[in-house]
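Asker: Whatever this is, show me its structure:
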Amino acid sequence: MRIVVLATSLAFLLLSGSAFAADEKPLPPPNAKKLSEIIAKVEQRNDFHYVKEVDWDSGVYTVTYYTSDKAKVEISYDPVTGETK
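Answerer: A predicted model of the protein is given here:
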């Protein structure tokens, strides 16, 4: 009985692995700036207080940060040039 349960579990894990691989987001291009360089640019912005979140989606980094007066700011950066989009 244990062997059947183990075999079924193993088969499920092997078959579901390919479904998870399809959900992977594409990586930044090889010539992309380091994320730390982009974050350093964000930290130099006027009234910067702290970074809340960084997301990689649709070929850009989207950085969400808050200013010292508690305003939420979302800004997108080109990964290769490091410039805002």
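Asker: Every contact and neighbour count from this point should use C-alpha atoms.
Answerer: Noted.
Asker: Please go through the chain and pick out the longest helix.
Answerer: Using DSSP state H to define each element, the chain has its longest helix at helix 2-21.
Asker: on contacts alone, who are the packing partners of the next helix or strand after that one?
Answerer: As assigned by DSSP states H and E, the chain's next helix or strand after helix 2-21 is helix 35-43. For helix 35-43, the elements it packs on are strand 48-57, judged by 3 or more Cα pairs under 8 Å, 6 or more residues apart in numbering; DSSP states H and E.
Asker: let's see this one next to it:
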Amino acid sequence: MSKRMAILALGIWAGLTAAAYSQDTKNNPKPEAGKKPSVVLSEIESRPDFARLDSMSWKDKGYYEIEYRTTDKARVEINIDASSGVAVDQD
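Answerer: Below you'll find the model as predicted:
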């Protein structure tokens, strides 16, 4: 392979990689795009059976993954859509 062909191939590869990365980051919403974590957590804490928070984390698919305990010690796992604040079924 000539030097020019190698440079051309590298340029094409770099362009495709950048485009794929750009597309991938556009499809992954950021937490800042929706409800603040404090607002989501406040809504969870206001549930009548809420006892304590075990964990809360952001998932790149656009939802918060929350685990908490109820007053009867049951463990609840729930995913809350960041933009709407509604529970969603996600993996």
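Asker: How close are the two chains, by TM-score?
Answerer: Overlay of the two chains. TM-score (TM-score structural alignment, normalised by the length of the first structure): 0.63; 60 aligned residues with a Cα RMSD of 1.6 Å.
Asker: count of residues packed around Asp57 of the first structure?
Answerer: Neighbour count of Asp57 of the first structure, defined by other Cα atoms under 10 Å: 13.
Asker: how close does it get to Glu43 of the first structure?
Answerer: Counting by Cα to Cα, to the nearest Å, the gap from Asp57 of the first structure to Glu43 of the first structure is 21 Å.
Asker: and if you look at Ala21 of the first structure?
Answerer: In this view, Ala21 of the first structure and Glu43 of the first structure are 34 Å apart by Cα to Cα.
Asker: so what's Pro29 of the first structure up against?
Answerer: Contacts were defined as Cα atoms under 8 Å, 6 or more residues apart in numbering; by that measure Pro29 of the first structure touches 79-80.
Asker: ok, back up a step: comparing Ala21 and Glu43 of the first structure, which residue is more hemmed in?
Answerer: For the pair Ala21 of the first structure and Glu43, the greater number of neighbours falls to Glu43 (15 against 9), based on other Cα under 10 Å.
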